[in-house]
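**Q** Have a look; sequence and predicted model below, questions after that.
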Amino acid sequence: MAKPSGTRRGRARLRTIALIGIDGSGKTTQAHRLADALTAAGRPARYRRNASGRRWLGRLAHRLGRPDAQRLVGRDGMLAVESVLRWLAIAIALLSCLLTGRTAVMDRYSACQYASIRAHGGHRWERLARAGYRFFPTPQVTFLLAVDPQEAYRRIELRGTDHETMTWLTAADTAYRALPEYPTFVLVDASRSAEEVTEQIQAHLATWLPPAAHPSRPSETPAPPSDARPPSDATLSVPTAGEWAVRAVAGPLVAQARP
């Protein structure tokens, strides 16, 4: 079992960072920004998108006259395809970053598959998925981008490249909060502007990166001493879908330690 740790391990290199959350939470935008910021700070990083292929399956279903992927291959078939494709994407991403020595900035990770399975009601598949994904290292930091499903729905409709229902987004939001790993996630208020979300993420990583390498400018974020602990008010709680209003709560910054 991975044990959460709130302290930076000296100058240990960040190997894997994951950004997870429901569709429309801004994962892709923030993962790209983080990879660029780390690289510019002297910590070479690479963006990796670990998609499950659900969007591709949905487009294929439409071409074949079916309303969605589930109607094309069935729920179990869709979950099986998702799990396999995401497993392959993560495996390739980890291998590539291992060979190049770059930090892997993961746009989605195994927790996304577990949440998808739960949101689809295919709980028996979760045990199989966890058995297959257990070979992957736990990211040193996993950011959960928390956003109101209604706001996520608005963003998805605005970008116009795909479509999600409010029912699905609400179920996915609930699924993320119900995962056993949820207490170890670093919660980020993704309902704010993209710039503010970027600042939140970089402020969290300042406790892991050496002072000369963290992505924030020195004038904005003082470099923490080598034995510094994360700020006590850095974590956010996510209310239920009916109460959605992200708020700051006291608690240590939680970063996942590698198993």
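**A** Nice, I can see it.

**Q** make it CA atoms for all contacts and neighbour counts henceforth
**A** OK.

**Q** Identify the residues contacting Asp162.
**A** Applying C-alpha atoms under 8 Å, 6 or more residues apart in numbering to Asp162 gives the contacts 55, 156.

**Q** Can you give me the separation between it and Glu82?
**A** Distance from Asp162 to Glu82, counting by C-alpha to C-alpha, to the nearest Å: 17 Å.

**Q** what do you get for Arg155?
**A** Taken as C-alpha to C-alpha, the span from Arg155 to Glu82 is 23 Å.

**Q** out of those two, which sits in the busier spot?
**A** Higher neighbour count among Arg155 and Glu82: Glu82, with 19 against 15, using other C-alpha atoms under 10 Å.

**Q** Show the contacting residues for the more buried one.
**A** Glu82 makes contacts with 52-54, 113, as judged by C-alpha under 8 Å, 6+ apart.

**Q** Which member of those residues is positioned nearest Ala45?
**A** Ala45 has its nearest neighbour among the contacts of Glu82 in Ser52, at 22.1 Å by C-alpha to C-alpha.

**Q** mind checking the SS state of the closest one?
**A** Recorded secondary structure, Ser52: coil (DSSP: H, G, I helix; E, B strand; the rest coil).

**Q** How about Tyr176?
**A** Classification of Tyr176 by three-state DSSP places it in helix.

**Q** Apart from its chain neighbours, what residue comes closest to it?
**A** Leaving aside its sequence neighbours, Tyr176 sits nearest to Ala115 (C-alpha to C-alpha, 6 or more residues apart in numbering; 5.4 Å).

**Q** What strand or helix carries the one you found?
**A** Ala115 belongs to helix 110-119 when elements are defined using DSSP states H and E.

**Q** hang on, Ala213 packs against Arg43?
**A** Yes. Contact criterion C-alpha atoms under 8 Å: Ala213 and Arg43 qualify, at 6.7 Å.

**Q** Give me the nearest residue to Val197, chain neighbours excluded.
**A** Nearest in space to Val197, with sequence neighbours left out and distances taken as C-alpha to C-alpha, 6+ apart, is Ala190 at 5.9 Å.

**Q** Check it against this one:
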Amino acid sequence: MARSLWERRGKARLRAVALIGIDGSGKTTQAHHLAEALTAAGRPATYHRNAGGRRWLGRLAQRLGRPDAERLVGRRGLLAVESLLRWLAIAAALLSCVVTGRTAVMDRYSACQYASIRAHGGQRWERLARAGYWMFPLPQVTFLLAVDPAEAYRRIERRGTDHETMSWLTAADTAYRTLPEFPTFVVVDAGRPPEEVARQIQDHLAAWLPAEQPAPAGQPAVGDPVPAGEPAPGGLVRGDAADRGAGRRLAAQARP
């Protein structure tokens, strides 16, 4: 049912993009940037955070005097809660995409659950999870944000909102790379500055954006240089701020 509804929307439209990777790889930051850039380019998009509740359970565990979520609910309990919460989040995101016609930018997807299960050593649970998630269509593009576990650990410690061990991050990194879906992922070097990561992601999606159209006589063509401070085609204003570069790159592909 979900597949037929999805396919009825048409195969040419960019329906969903997923960003996956270990904690600290920058998924949430890049997913927000991508949703904003696609919308600015004429492809209305919505950010969806398909979390499994592991971070929330970890905080609850610490408040209750337990070191982590697994010690609170057990390995089986953690995998069951993660799988259920992520399933519900993805289902809601896909339904929203079908109803609104907007592109769904997924911060985590089913592959994240499979990787989490593998990192916990629960291969039998992975088979059950795949049976439960089979109805979800694959995103047209899945970006794996690859970062060295040591760098991911430093980022997590800097943000100070949660904690992960090096052993877990290393196991999760290995899990992603051993998934059968790995050859279909677009691997992005997430160890580089965020603006460079965003540029690589958006450049890869350029083919999904509307074709460039000739500009009316007397107006600059889309993509032509525009003086700073003056409106560019599509209503954008060219400036020097780095955080607006992503929107301009994608907007240059949109119809004026």
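**A** Received the coordinates, thanks. Computed from a prediction, not measured in an experiment: that's the story for all the values here.

**Q** So after superposing, what's the score?
**A** With the length set by TM-score structural alignment, normalised by the length of structure 2, the two chains reach a TM-score of 0.79; 208 aligned residues with a C-alpha RMSD of 1.7 Å.

**Q** hmm, back to that, give me the helices and strands touching the helix holding Ala115 of structure 1, please.
**A** Helices and strands touching helix 110-119 of structure 1, as assessed by 3 or more C-alpha pairs under 8 Å, 6 or more residues apart in numbering; DSSP states H and E, comprise helix 69-100, helix 123-133, helix 166-178.

**Q** rerun that using 6 Å as the cut-off
**A** For helix 110-119 of structure 1, the packing partners by 3 or more C-alpha pairs under 6 Å, 6 or more residues apart in numbering; DSSP states H and E come out as helix 166-178.

**Q** Using the aligned residues only, give the average distance of the helix it packs on to structure 2.
**A** Comparison of helix 166-178 of structure 1 with structure 2 after fitting gives an average deviation of 0.3 Å (mean C-alpha distance after the TM-score superposition for structure 1).

**Q** how far out from the middle of the chain is that helix?
**A** 14 Å (C-alpha atoms, centre = their mean, to the nearest Å).

**Q** How about stretch 163-174 of structure 1?
**A** With C-alpha atoms, centre = their mean, you get 16 Å for stretch 163-174 of structure 1.

**Q** What residues sit buried inside that stretch?
**A** Of all the residues in stretch 163-174 of structure 1, those buried under the rule 16 or more other C-alpha atoms under 10 Å are 168-174.

**Q** and Met106 of structure 1, that's in a strand?
**A** Yes. Met106 of structure 1 forms part of a strand when assessed by three-state DSSP.

**Q** unless I'm mixing things up, it is touching Arg48, no?
**A** Yes. Proximity of Met106 of structure 1 to Arg48 meets the contact threshold set by C-alpha atoms under 6 Å, at 5.0 Å.

**Q** now the contacts of Glu82 of structure 1 as JSON lines including distance to Ala178 of structure 1?
**A** Listed next are the contacts of Glu82 of structure 1 as JSON lines, based on distance: C-alpha to C-alpha, whole Å:
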{"residue": "Ser52", "distance to Ala178 of structure 1": "21"}
{"residue": "Gly53", "distance to Ala178 of structure 1": "24"}
{"residue": "Arg54", "distance to Ala178 of structure 1": "22"}
{"residue": "Gln113", "distance to Ala178 of structure 1": "13"}
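
**Q** any idea which residue of structure 1 is furthest from its center?
**A** Ranked by distance from the centre of structure 1 (C-alpha atoms, centre = their mean), the top residue is Gly65, with 32.5 Å.

**Q** Specify the local secondary structure of that one.
**A** Three-state call for Gly65 of structure 1 (three-state DSSP): coil.

**Q** Is Leu138 of structure 2 in a helix, a strand, or coil?
**A** Assigned by three-state DSSP, the conformation of Leu138 of structure 2 is coil.

**Q** what's around it, how many residues?
**A** Using other C-alpha under 10 Å, Leu138 of structure 2 is surrounded by 15 other residues.

**Q** Then the one 3 residues further on?
**A** In terms of burial, Val141 of structure 2 registers 17 neighbours under the definition other C-alpha under 10 Å.

**Q** what's the answer for Arg124 of structure 2, then?
**A** 10.

**Q** quick one on the thing from earlier: now the helix holding Ala115 of structure 1 on structure 2. Mean distance?
**A** Counting by mean C-alpha distance after the TM-score superposition for structure 1, helix 110-119 of structure 1 comes out at 0.2 Å.

**Q** List of residues touching that helix?
**A** For helix 110-119 of structure 1, the external contacting residues (C-alpha atoms under 6 Å, 6 or more residues apart in numbering) are 126, 171-172, 175-176.

**Q** Could you do stretch 12-21 of structure 1 as well?
**A** Residues outside stretch 12-21 of structure 1 that contact it (C-alpha under 6 Å, 6+ apart): 27, 103-108, 139-145.

**Q** Highest neighbour count among those?
**A** Using other C-alpha under 10 Å as the neighbour test, the contacts of stretch 12-21 of structure 1 are led by Val105, with 31 neighbours.
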